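Colleague: Dropping a prediction and its sequence here:
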Amino acid sequence: MSVNPTPHWLNQFALVWNRLNSDSLAGLSDIYHPELEFRDPSVTLHGLAAFKTHLAAIYQNAQEVHFDLGHCVIESPEQLCQTWQMQFRHPKLAGGRLITVDGISELRHGDGGIFYHRDYFDLGAMLYEHLPLIGAVNRRIKKGLAP
């Protein structure tokens, strides 16, 4: 079995995301293509400028945001999946307590940077479960579906 070496761009991705905060969003230009396509369960964005605006809003509204990168599955030097855990505090969610969400990013890289970034995570665990009325309904539905 051969092991794919870690592509240089993944190391750059890790450096940028490990240091990411509201003051370091300009560093995203070092790793992403200007025509980036970004998708997650809540939004689809086209262009690096739109992605930066999206992240700026997240950092502005949250009291704390931190990403811990985990295991990476390298499909090829141009495509991989990166696990992560996000921890954040938002004054309107969970009474301002720390919320932890696990996720995975599918990344595709080409000339000019990462041109496709899709995040997979449980939007209920991130948002809905921490809203007063909707949270109770969401937890009941999950409990009812469990074996």
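Modeller: Done, it's in. Numbers count the residues shown, from 1 in each chain.
Colleague: contacts, neighbours, all on C-alpha from now
Modeller: OK.
Colleague: Near Ile99, how many residues? Count them for me, please.
Modeller: For Ile99, the neighbour count with other C-alpha atoms under 10 Å is 18.
Colleague: Residues contacting stretch 25-39, please?
Modeller: 9, 12-13, 16, 44-49, 51-52, 55-56, 111-119 (C-alpha atoms under 8 Å, 6 or more residues apart in numbering).
Colleague: Please list only the buried members of those.
Modeller: Neighbour counting with 16 or more other C-alpha atoms under 10 Å marks 9, 13, 16, 45, 48, 51-52, 56, 113-119 as buried within the contacts of stretch 25-39.
Colleague: which of those residues lies closest to Arg89?
Modeller: Nearest to Arg89, judged by C-alpha to C-alpha, of the buried ones among the contacts of stretch 25-39 is Ala56 at 15.2 Å.
Colleague: Quick one: the helices in this structure, in order.
Modeller: Using DSSP state H, the helices of the chain run over 8-19, 48-61, 123-126, 132-145.
Colleague: Need the ones you listed in a markdown table (columns: distance to Glu75).
Modeller: Below are those laid out as a markdown table (distance: least, C-alpha to C-alpha, whole Å):
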| stretch | distance to Glu75 |
| --- | --- |
| helix 8-19 | 12 |
| helix 48-61 | 24 |
| helix 123-126 | 26 |
| helix 132-145 | 33 |
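Colleague: Below is structure B, check it against A:
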Amino acid sequence: MTHADPRAAALIARYETLQSADLDRLIGLYAEDCRFKDPFNDVRGRAALRRVFEHMFETLKAPRFVITTVFVEGDQCFLAWDFHTGDLVIRGASHLRFDAAGLVADHRDYWDAAEELYEKLPVLGALMRLLKRRLRAT
């Protein structure tokens, strides 16, 4: 996917082709004191962000991102994405804020860990599906 906004275009290109050897190129698009938050991490700074991605490559099978939707308005960017690893696909979104230099200052990932991950695990998944059925309004 491409986008007319050069900040978004650079991020999309890096994420969709991301390999462990390319982490410096991705991290270079983030401000030195950036903040990154997802359901499992809440870190500040490039070094901490790099550790999050290093851990991803160390623990997951062939992780890759496919960006499906992009919106940019001023210094705000919204990316919808599919994250592929092994036989698993997690659908989520990222809200980013660019600083005055065009670097990512804030990056917040949103995805439903219960639906996208826990429900797909053998024992925990059965429990999550049962709870979901009991809590459903209809």
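Modeller: Received the coordinates, thanks. Model, not experiment: these values are computed from the prediction.
Colleague: picking up where we left off before, can you name the two of the buried ones among the contacts of stretch 25-39 of the first structure that sit furthest apart?
Modeller: Maximum distance among these (C-alpha to C-alpha): 22.9 Å, for Trp9 and Ala56.
Colleague: re earlier: can you tell which of the helices of the first structure is closest to Leu69 of the first structure?
Modeller: Counting by C-alpha to C-alpha, Leu69 of the first structure lies closest to helix 8-19 out of those; the figure is 7.2 Å.
Colleague: Give me the distance between the aligned partner of Glu35 of the first structure in the second structure and Arg51 of the second structure.
Modeller: Aligned counterpart of Glu35 of the first structure in the second structure: Asp33 (TM-score structural alignment). According to C-alpha to C-alpha, to the nearest Å, Asp33 of the second structure stands 14 Å off from Arg51 of the second structure.
Colleague: of these two, who's got more company?
Modeller: Asp33 (16 against 13).
Colleague: hang on, the earlier thing: out of the helices of the first structure, nearest to Met86 of the first structure?
Modeller: helix 123-126 (9.3 Å).
Colleague: buried residues in that closest one?
Modeller: Buried residues in helix 123-126 of the first structure, counted by 16+ other C-alpha under 10 Å: Gly124, Ala125, Met126.
Colleague: Report the separation between the second one and Leu145 of the first structure.
Modeller: Same thing as Ala125 of the first structure. 15 Å.
Colleague: try the first one
Modeller: Computed as C-alpha to C-alpha, the Gly124 of the first structure to Leu145 of the first structure distance reads 14 Å.
Colleague: Export the buried residues of helix 123-126 of the first structure as TSV, with columns for distance to Arg39 of the first structure.
Modeller: Formatted as TSV, those follow (distance: C-alpha to C-alpha, whole Å):
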residue	distance to Arg39 of the first structure
Gly124	17
Ala125	18
Met126	16
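Colleague: what sits against the residue nearest to the spatial centre of the first structure?
Modeller: Compute the mean C-alpha point of the first structure, and by C-alpha atoms, centre = their mean the closest residue is Asp119, 5.5 Å away. Taking C-alpha under 8 Å, 6+ apart, we find Asp119 of the first structure in contact with Arg39, Asp40, Pro41, Gly103, Ile104, Ser105, Glu106.
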